[in-house]
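*Asks:* Got a sequence here, can you model it:
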Amino acid sequence: MSCCAPPFDVSGTFDGSAARQEIRLASRELGDGLRQADLSVPGVHCAACIRTIETGLMQVSGVENVRVNLSTRRVAVKWRGEEAPDLLAALARLGHPGHLFESEADRSDPELARLIRALAVAGFCSMNIMLLSVSVWSGAERETRSAFHWISAALALPCLIYSGRVFFDSAWSALRHGRTNMDVPISIGICLAFGLSLYDTLHDGPHAYFDAATSLIFFLLIGRTLDHLMREKARAAVRGLMRLSPRGAMVLRADGSRDYLPLAEIEPGMRVVLNAGDRIPVDGVVEEGASELDCAIVSGESAPRFVAVGATVRAGTLNLSGPLTIAATARAETSFLAEMVRLMEAAEGGRAGYRRIADRAAALYSPVVHATAFLTFLGWLMATGDWHRAITVAIAVLIITCPCALGLAVPIVQVLASRRLFENGIMVKDGSAIERMAEIDMAAFDKTGTLTLGQPRLVNGGGIAPADLAIAAEIARRSSHPLSRAIAAAAPAGGHTLSDLREYPGLGIEGRLQGQLYRLGRAEWALAADVCGHEAGTVLSRDGKWLAKFAFEEALRPQAKAAIAALRSEGIAIALLSGDSEASVHSIAARLGIGTVAAGLLPAQKVERLAALAAQGRKVLMIGDGLNDLPALAAAHVSMAPASAADIGRNAADFVFLHDGLDAVPTALELARGSARLVRQNFALAILYNAVALPIAIAGYVTPLIAALAMSLSSVLVVANALRLKSGSSVSPQPAGTISAKPALVAEPGQ
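*Replies:* Now for the predicted structure:
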């Protein structure tokens, strides 16, 4: 059927109850009983297609409006009724099959699935060939040996064709572009070992080396799969940040109608309607309404921010308490949230230097190995005239110099270090982070949720009359504001029964008790004009008269002071980088003795600070927990976050510590430096192995199987050395309540 086929009659009833249920669940309420469903129709190509779809769907019972967007191939259908119309069946009858419209979903990882399948095939084949080899090398009869060789060849073939393709494709890609990598000598060694083994099997030779070829593939695939998993975890943070952006928003048209548009179709100047609980889709300015916003993604500040008409709002922040109408000032791709995603992607890209170093090492390693094996072949051929003997020795040289020990030198230490870290309540998200942690010379801390627990507590409760405190606590229990929760926690529940309770976003809460009006919140709101004077902060009033004032402070994390002292003793400089206010940041810095302080930083400014420190030669560990810390966590030399951080904050960090104490930071540093020492020792062992084994192989004293065993022995040596890694020691415990009595934060509910 042509894409421009004439319309069909689609007014009938279709048997598609499951599809109708999906459409209803995916649709959005527009008000007055009207709902909107968005469908994707990939086959829309021209104006005739649009006319066909719009005319045809308008014939479906319940449909009131249809609009086709040719550029996005999206069909917006407005309908009424308890049951959704069967729009998908109608589209199919029109010759334009479609599906529910949604932004690009997370796709499965085909490369990981391919590696796991290849690993499974290689493991099955190599283990079975090894069992057969035991019988052959134990002195099996000629007929049995020949049969086992043929069975081994049959098992090795799928291993090479399917599992070995991972290395063959990489090697061929490098050779086609005139370069080389470590997969080139691996591929040559595997193919030669298999080819010679097949030749010996055909000619009834006493030995074959199928086990060497398949075992090599299996063990190398283990390392390749783990490496891929590490890299995918690093990308998960960017995907998590992108999920903070809603898929679309309700747009208020000039004629008063409402349309739910995908994020990509929202243009500057459009009016966007937001309910409490909605995330702001694009940067904008408030035109109607007043509410509180969770701006943790911008500043990291735990207290909600009050916004009213004229206030600027940023994409990704969460509308907490009231309806808003905003005028968009930027498209989604130029919004604040999109900028954070770009900052994280740029920071991740900056780590490609490690890959370039590995490539340069491979470029040097491969030619040396190839030249050595080729010269060995020529030397033995000229010396003996026996091509079989010459190629057997050359294969042994290729296998015995396989970089397995060098390849394991770092990963095995990282695996063991990860286990030791976990035993200390620390999870490592990226193996290379352990070696980067060992290199740091500076630690930069966020404040809220990192140096502090991010939970304000009342510090002057003992100085407030118990009756007044009980009334304030009863009022505060009606609010989820962090400062209200701190007041509510200071007195037992059930003391008073208040009526007419009402919360005013950004101002406070009021209620009546025995005919009197009590207010808890901003002084300028709670107090009468003639008694307010210069009073500020959070107060309790009765009929406009002052009763009590509340002071708050943020509790330090356990072991905060001891951890910072331990880092200083290791020669680590300390800095505090925060998006919070100057007063609260400098108060915390003074309590911990931190001299390098920067407050009021936006996420991009934190990245700029880290870039400036890196330009000075500093290697900075960033410790943060807020959404606003994500780009900084990604941009730092290495990063760390508490388990209490947001999901995407934990994904962005290289390390996550599971308990409250900051002693995890010096513990991770101690283990990382111990790991670095073991890695250097492993490299020395691997080099020594090659220096001893290579001359012996060239001299012809090693068969391919012995070469594979020697290569395995070198791997065992580096593993045994890595097992010497000791568990880290924690810093001296510091009680969580060891904090200054001076209030660090004075604020009010709704501020």
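*Asks:* switch to C-alpha atoms for all contacts and neighbour counts from now on
*Replies:* Fine.
*Asks:* Next SSE downstream of the helix or strand hosting residue 509?
*Replies:* Applying DSSP states H and E as the criterion places residue 509 in strand 508-513. Next in sequence after strand 508-513, counting helices and strands by DSSP H and E, comes strand 516-522.
*Asks:* sorry, back to before: any residues touching the strand holding residue 509, and which ones?
*Replies:* Contacts of strand 508-513 with the rest of the structure, by C-alpha atoms under 8 Å, 6 or more residues apart in numbering, involve 475-476, 479, 497-503, 517-522, 525-526, 748-750.
*Asks:* got the angle for it vs strand 516-522?
*Replies:* Interaxial angle of strand 508-513 relative to strand 516-522 (axes from the mean of the first three to the mean of the last three C-alpha atoms, to 10 degrees): 160 degrees.
*Asks:* about what we covered before: return the subset of the contacts of strand 508-513 lying in strands.
*Replies:* Counting by DSSP state E, the part of those found in strands is 499-503, 517-522.
*Asks:* sorry, back to before: ok now the strand holding residue 509, how far from the chain's centre?
*Replies:* 43 Å (C-alpha atoms, centre = their mean, to the nearest Å).
*Asks:* before we move on, what about stretch 589-607?
*Replies:* With C-alpha atoms, centre = their mean, you get 24 Å for stretch 589-607.
*Asks:* Please apply the same query to stretch 678-695.
*Replies:* On C-alpha atoms, centre = their mean, the centre of stretch 678-695 falls 36 Å from that of its chain.
*Asks:* Likewise for stretch 367-383?
*Replies:* The answer for stretch 367-383 is 48 Å, by C-alpha atoms, centre = their mean.
*Asks:* now swap in stretch 606-622 and tell me
*Replies:* With C-alpha atoms, centre = their mean, you get 21 Å for stretch 606-622.
*Asks:* Also this sequence, please, to line up against the first:
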Amino acid sequence: LMRLAVAGFASMNVMLLSVSVWSGATDATRDMFHWISAAIAFPAIGFSAQPFFVNAWSALKHKRLNMDVPIVLAIVLALVTSLWETALSGKHAYFDAALALTFFLLAGRYLDYRTRAVARSAAQELAALEVPRAWRLREDGTEEEVAAAALALDDLIRVRPGGRMPVDGEIVTGQSELDRSLLTGETLPVYAGPGTPVSAGEVNLTGPLTIRATAVGEDTSLHRMADLVAIAESGRSNYTSLADGAAKLYAPGVHILAALSFVGWYLYSWDVRTALNIAAAVLIITCPCALGLAVPAVTTAASGRLFRKGMLIKDATALERLAAVDTVVFDKTGTLTAGTPELTNLDAIDSKQAAIALALAEASAHPLSVALARAAREAGIDPAELTEITEVPGYGTEARLNGARVRLGRAAWAGAEQTGGTAAWLALEGEAPVAFRFADKIRPGAEEAVRGLKAAGKEVLLMSGDTTEAVETLARRLDIDTWIAEALPEDKAARVQALSEQGRHVLMVGDGLNDTAALAAAHVSISPASALDAARVASDIVLLGQDLSPIADACHTAKRATRRIRENFQIATVYNVIAVPLAVAGLATPLIAALAMSASSITVSLNALRLR
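*Replies:* Next up is the predicted model:
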């Protein structure tokens, strides 16, 4: 932004001096104005055009051509020609053209910059979840704190409640509940006891555990997941944007045309000044301002439109990739559903039983207990008076009511038979157990999003680490024909990769750490704002609200944006077809060329605004 401001300020001042020259200033006065213009232009361009010089030099070092090479040649040639004219007391200098060129190009770069989000790599976010230190048990049973990197196979490690697993392993002693959303995406905790396998990154919720390490360092599940993401991210970086593709054809043509113009006019007139002026005019009039603005102008307009609908575009090429999507893969928990359990049968439960369950639920931080307590309080229920309330890790909560034992927790612990669906069971001594049933609430707009995508001819898949029953129920409710349950992170990434190898352009929509590799491997990806950091970083687009319905509209907007980009390329091509012959014929000075270039840039920008 500072470079843009300097270029604009310098350009206005030099334009004022140029007006004086155009108005009839001659001889010494004209030369003085030219030298003042030179004194303003050289340092201003040296500072403002630095990004173009650096990028052009980098491309030439690697024996490549990009958009910045003809830009730099045009600026340098305009400055050199102007300095030469000024030194020889010539009538025309083109410092104003060089500055105007720099200003318009920087404006395009700034528009492009605004669409980008500065964020860490998703692989780095995953690596940040690795536990730096752990408590290792010595042979005498005492604990020592060591770096996680110092842990070896078969070491015994103590993991306290609230702690994250530092390695893959197997529980030796202790009972607890684990948050396994890292691998499965399932938000509800799972019971864990001796013999239960655990993975690095899982969270121990309720009771102390001792685990035996079965994989450490780079062999853990978490590290392998980070590797999957890094590989997927590097593959996506190979995507070639429309502008880059145009530059590969455009840049060599411009150089050849300018060189031929110089040689032709020099052989015709044997006047180096005339040949240089015409070569500079050719470079300026063909300078890819319109091409440079073609993509960022449209991207900015489309990004603004989608932002008003609740979507933030993070990557400059995301819209181009989204326009090509033909297959959409949704995660379940936290994406199509809210990811939090909701009590569904409170109305069918006796008020006395509900009051007892509320008292037990408020003594636990388990997600089902929290949901039960919230629903009961909202229904105006007051908790019963209980004594000796105790939470039993991995099972539930128990207490005494008038001397009789009451329990709220797992089916087997409450003396009930497990049935389909998610439930917490209330057991009162001498009475049959009562089920409090829960469902994962569907996000607003989920049905509209799926319906809109299918109506647009896209194939929709549901892929989740949740249980088969839960995934099938949701797929049937949303009319999704193809679904996959109990999928691990590597399964999701492999499925997305397989679809890509079949020629599909996959949009992945997910929110969990277990979705990160698939998000990075997809052609383009979307995450809700509620997603974990690593998932948001791996995605190209962030859904700012709870409503999923803008996803279908985003695909439509992306197609319109791509059409506008192609129209802008066509406008730039028509402009060059008309203007270039005039410049080659010597009918356009560098100043007229700069004005024509500005006109084409404004036309491209106005066409982009039609998206708004």
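*Asks:* Next, the TM-score between them, please.
*Replies:* Remark: TM-score between the superposed chains equals 0.93 [TM-score structural alignment, normalised by the length of the second structure]; 607 aligned residues with a C-alpha RMSD of 2.5 Å.
*Asks:* Helices of the stretch 151-300 of the second structure, start to end?
*Replies:* Secondary structure of the stretch 151-300 of the second structure, counting by DSSP state H, counting those that start in this stretch: helices at 181-184, 221-236, 242-269, 272-285, 289-308.
*Asks:* out of the ones you listed, nearest to residue 450 of the second structure?
*Replies:* Residue 450 of the second structure lies closest to helix 289-308 among the helices of the stretch 151-300 of the second structure, at 18.3 Å (C-alpha to C-alpha).
*Asks:* which bit of the first structure covers that closest one?
*Replies:* Aligning helix 289-308 of the second structure against the first structure (TM-score structural alignment) gives residues 404-423.
*Asks:* tell me which residues in that stretch are buried?
*Replies:* By neighbour count with 16 or more other C-alpha atoms under 10 Å, stretch 404-423 of the first structure contains the buried residues 404-406, 408-414, 416-422.
*Asks:* What of stretch 354-370 of the first structure?
*Replies:* 362, 365-367, 369-370.
*Asks:* Tell me roughly how far it lies from the second structure on average.
*Replies:* Superposing on the second structure and averaging over aligned pairs (mean C-alpha distance after the TM-score superposition for the first structure), stretch 354-370 of the first structure comes out at 3.9 Å.
*Asks:* starting at the chain centroid, how far to that stretch?
*Replies:* Distance, centroid of stretch 354-370 of the first structure to centroid of chain: 30 Å (C-alpha atoms, centre = their mean).
*Asks:* How about stretch 529-541 of the first structure?
*Replies:* Worked out by C-alpha atoms, centre = their mean, stretch 529-541 of the first structure lies 46 Å from the chain centre.
*Asks:* follow-up on the earlier one: list the contacts of the match of helix 289-308 of the second structure.
*Replies:* Counting by C-alpha under 8 Å, 6+ apart, 220, 223, 427-428, 431-432, 434, 668, 671-672, 675, 678-679, 682-683, 686-687, 711-712, 714-715, 718-719, 722-723, 725-728 sit against stretch 404-423 of the first structure.
*Asks:* same deal with stretch 125-137 of the first structure?
*Replies:* 144-145, 148, 152, 155-156, 159, 210-211, 214-215, 218.
*Asks:* any idea which of these has the most stuff around it?
*Replies:* residue 214 (31 neighbours; other C-alpha atoms under 10 Å).
*Asks:* Help me confirm that that one is found in a helix?
*Replies:* Yes - under DSSP: H, G, I helix; E, B strand; the rest coil, residue 214 of the first structure falls within a helix.
*Asks:* Quick check: nearest residue in space to it, chain neighbours excluded?
*Replies:* Distances taken as C-alpha to C-alpha, 6 or more residues apart in numbering put residue 126 closest to residue 214 of the first structure, at 5.0 Å, once the chain neighbours are dropped.
*Asks:* that older thread, now, of the ones in strands among the contacts of strand 508-513 of the first structure, which are buried?
*Replies:* The buried subset of those - by 16+ other C-alpha under 10 Å - is 503, 517-522.
*Asks:* Strands of the stretch 51-200 of the second structure, start to end?
*Replies:* 133-137, 143-147, 156-159, 168-173, 176-179, 190-192, 197-198 (DSSP state E, counting those that start in this stretch).
*Asks:* now swap in the stretch 51-200 of the first structure and tell me
*Replies:* Remark: strands assigned in the stretch 51-200 of the first structure by DSSP E, counting those that start in this stretch are 63-69, 74-79, 99-100.
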